[in-house]
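[1] Requesting a structural model of the entry that follows:
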Amino acid sequence: MPESSDAAELLRGADLAALDARLESTDQLLETRFPGDDGRRQPVHTVYVPADRYHPDLPAQWGAAATACVEANGGIEAVCRAAGLDDAIAAEVAPRVLAKLRSDPIEDLRLDFEDGYGQRPDAEEDGDAVATAQRLADAVTQGVAPAFVGLRFKCFEAPTRRRGLRTLDLFLGTLLRRLGTLPDGLVITFPKVSTVSQVEAMVDACERLEAAAGLPAGRLRFEIQVETPQLIIGPAGDHPVAAAIHAGRGRVSALHYGTYDYSASLQISAEYQSSDHPAADFAKQVMQVAVAGTTVHLSDGSTNVLPLGDTAQVEVAWRLHAGLVQRALERGFYQGWDLHPHQLPTRYAATFAFYRHGLPRALSRLGNYVSRADSQILDEPATARALARYLQRGLSCGAVEETELVAGSGLTASQVATLARPRSDTENLVPLS
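    I've put the predicted structure just below:
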């Protein structure tokens, strides 16, 4: 620091060095355990299908089924009405939803060997694990696999532990044999986690699988399904879900809330089990605090009220689904589960509307922040990061185009990415050239 003849420093170099030494472990903790969002894309949803029903054409068939449902029940205008969109936003959202259903209907696909598959003879599940992986390898080779795809195997409770691990082993081994590598967007879902010890055991299993397959250390990551109250509050009154993230040693990629298993564990009547129940909100708020500052993503759960039946019944289900999606987005849960093709229209209508509605204001605020223009709102670096991440999410799902970024804020997508994840607050002031 520059010296001044008027300076009267009270702390000397030895004092500062002592403080640095005292806080060295804290600095290391923050750097390694809480590095912040890593910038990887997060899908807006996860679609679950029983593993043995998967085939490479499934995403296209879901998109076609969703489009047919729209056409049979009042058109895209009816979807927008069910989502509560005003005419201006609906005009922006409608063509984007139809295009999404044609080109990219499923962003994240989970091939389910757990609840959606059930208990079957070992020989049958062995065969399905191999066959499903072969079909996925075909889809990857043909370029028709979703950006994110993987499996959910059976949980680590004693009755299903070995069965689940065998399915995971066969599935990964078959993919490696067919492709020579694992798909970049491979996702492994670890269900019904109750204790930190189960996560530690999963880490050990991943290490053993990597060693046996010759994979790089850390290649296998997994998302934890939060479906048991024991993971939210443990026997000691702590929150094991937070410890579970760090017990994963960098392998935990996401926490997914399990609406119905969690609700049932609390003895909530089936009639009232929902992702907007107060009990669900409590669990998800604990999850949200647990992942804050880490690289771990969050996902809401599902609704089992499906858009089926006559048009009136479809509209009721669409309205419920759109409302739950909007509610989750407002609360910082940018991903959820979809269980049926007919839920895709409202998933994308509500999601796109969320980003379209706030787009002009976000562009203006971020542009003013970077250019240091006078504004009624004085945003801080943390708010600038949040605005940039909001825009990035809109870009990645197709709600926003880069040309709109440039026109509205003067920023390119790469500049927004720098704003979203700076190495220091000074990097928030990116050049406009």
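
[2] C-alpha from now on. contacts and neighbour counts both.
    OK.

[3] which stretches of the stretch 201-350 of the chain form helices?
    229-232, 240-247, 259-265, 278-291, 311-330, 344-371 (DSSP state H, counting those that start in this stretch).

[4] just checking, what packs against the third one?
    Put plainly, it is helix 259-265. For helix 259-265, the packing partners by 3 or more C-alpha pairs under 8 Å, 6 or more residues apart in numbering; DSSP states H and E come out as helix 278-291.

[5] and if we set it to 6 Å?
    Using 3 or more C-alpha pairs under 6 Å, 6 or more residues apart in numbering; DSSP states H and E, no helix or strand is in contact with helix 259-265.

[6] what's the answer for the second one, then?
    For helix 240-247, the packing partners by 3+ C-alpha pairs under 6 Å, 6+ apart come out as helix 229-232.

[7] what does the helix it packs on contact?
    With contacts defined as C-alpha atoms under 6 Å, 6 or more residues apart in numbering, helix 229-232 is touched by 194, 239, 240, 241.

[8] Find the nearest non-adjacent residue to the last one, please.
    Here the nearest residue to residue 241 in space, its sequence neighbours aside, is residue 231; by C-alpha to C-alpha, 6 or more residues apart in numbering that works out to 5.2 Å.

[9] what does the second one give?
    If the residues on either side of it in the chain are set aside, residue 239 comes closest to residue 233, at 4.8 Å by C-alpha to C-alpha, 6+ apart.

[10] Now show me the structure for the sequence below, then we'll compare the two:
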Amino acid sequence: MGQQEKVATSLAGAVSEEISASLAPVDAELERRYPGDPGTRQPVHTVYVPGDAFTADTLRSWGDQALALLDEHAPDAASFAAVLGLPGELAEPVHSRVRAKLEREPVEDLRVDFEDGYGPRPDAEEDETAARAARLIAEAYANGTAAPYMGIRVKCMEAAVRDRGIRTLDVFLTGLMAAGGLPEGLVLTLPKVTYPEQVGAFVRLLEAFEKAHGLDAGRLGFEIQIETSQAILATDGTATVARMIQAAEGRATGLHYGTFDYSACLGVSAAHQASDHPAADHAKAVMQVAAAGTGVRVSDGSTNVLPVGPTAKVHDAWRLHYGLTRRALARAYYQGWDMHPGHLPTRYAAVFAFYRAGFEQAAARLARYANRAGGDVMDEPATAKALSGYLLRGLDCGALDLPEVARLTGLTRTDLEGFASPRRGDLTASGQ
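    Here you go, the predicted model:
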């Protein structure tokens, strides 16, 4: 043992106490505005189905149609891998997991659409459709056939359709309450938001419903769709989307990018409206920064190129969708929209390939960090958070299995969740 160092200080304890007292409001603000990720499962996609097209067998029908497309246009692992350019070692695990997913859980998140996909209808017809959607969703949760997340997208809060959107939401939620209550996986989507005040108005609407039914305050959350330039940049130069998150008063669960409405708003011609356009990248980057740390998740948009027709056209559409999905995942957009059953095979192929391709490296890095072992990369708490989050997302969607994750990391799911959701001080105390 070497000589013990003498420790001396110059500042009185009162200095630290004074500084802590002065920063107490900031500490509270950080906790309130940046609570971190909620730690719940995030679906890899959202499927939109028009209100009048939604039936009790919609989920199973989408899975069956997707499987039929695979059987017709890529019947085995080798042919599917050849279409998408999958490396040989991923061909069989991805193909088998895609088929299993389509058989077991073809849709992770479904939104019954009463906006663009439904359009203007007579009031009596929309009332009836909203009531039917509530009944079918309640029945699906009751009999175990529901997707993990289900809900509706109502019309926006603009003057022309505001009353109709409010009534549809009321009919739908009231129907769910009459059928036994709000399901845990319920999701509401507010489209075409341009001003934070519209978000605030939607909050007041949800508050009124909660009070009317004696629900806990804050029980109802909602997603905000970013579909206009005004939702990204306000007239005063501030980031509108950040103000929308604040206006939601803790109820915002997601920000969803609307590929085609946003592109059209900026004057992008139809042939170039896509989720990888520079204008789309800018919007999503602003959304991502505004949402970081708030617990609000960001979702990419969709492609309108459908895998239909002869095999060559289906393959072209599959390659496009697969490439866009892998691109989004690399940019930390872990969710997107799917508009057709034919998008499901490539959604899951892209997601499964993304997690399986990086699985062993991520598991090894996290194991070294957890065991304080050396290596060629010096990781820190924030990186451990990212590594465990990556593995958890892979587990949630079915890309990875817990036994293989445990085998390579030596960690349980509870351990992973602990690394993925550290306390704020645990990340900052390292000084990195």
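
[11] sorry, back to before: out of the helices of the stretch 201-350 of the first structure, the one nearest residue 91 of the first structure is which?
    In terms of C-alpha to C-alpha, the element of those nearest to residue 91 of the first structure is helix 344-371, at 10.2 Å.

[12] quick one on the thing from earlier: possible to save the helices of the stretch 201-350 of the first structure as JSON lines with mean neighbour count and distance to residue 11 of the first structure?
    Shown next, in JSON lines, are these (neighbours: other C-alpha atoms under 10 Å; distance: least, C-alpha to C-alpha, whole Å):
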{"stretch": "helix 229-232", "mean neighbour count": "21", "distance to residue 11 of the first structure": "44"}
{"stretch": "helix 240-247", "mean neighbour count": "22", "distance to residue 11 of the first structure": "36"}
{"stretch": "helix 259-265", "mean neighbour count": "18", "distance to residue 11 of the first structure": "54"}
{"stretch": "helix 278-291", "mean neighbour count": "17", "distance to residue 11 of the first structure": "36"}
{"stretch": "helix 311-330", "mean neighbour count": "20", "distance to residue 11 of the first structure": "46"}
{"stretch": "helix 344-371", "mean neighbour count": "22", "distance to residue 11 of the first structure": "35"}
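
[13] looking at the ones you listed, which is closest to residue 7 of the first structure?
    Among the helices of the stretch 201-350 of the first structure, the nearest to residue 7 of the first structure by C-alpha to C-alpha is helix 344-371 (34.0 Å).

[14] Buried residues of whichever helix or strand comes after that closest one, list them for me.
    The helix or strand immediately downstream of helix 344-371 of the first structure is helix 381-397, counting by DSSP states H and E. Under the neighbour-count criterion of 16 or more other C-alpha atoms under 10 Å, helix 381-397 of the first structure has 381, 384-395, 397 buried.

[15] Contacts only, for residue 47 of the first structure.
    109, 110, 337, 338, 339.

[16] Let me know the distance separating it from residue 105 of the first structure.
    Remark: distance between residue 47 of the first structure and residue 105 of the first structure (C-alpha to C-alpha, to the nearest Å) = 10 Å.

[17] Would you mind finding the match for residue 257 of the first structure in the second structure?
    Counting by TM-score structural alignment, residue 257 of the first structure lines up with residue 257 in the second structure.

[18] likewise residue 299 of the first structure?
    Match for residue 299 of the first structure (TM-score structural alignment): residue 299.

[19] What is the burial count for its match?
    Per other C-alpha atoms under 10 Å, the neighbour tally for residue 299 of the second structure reads 29.
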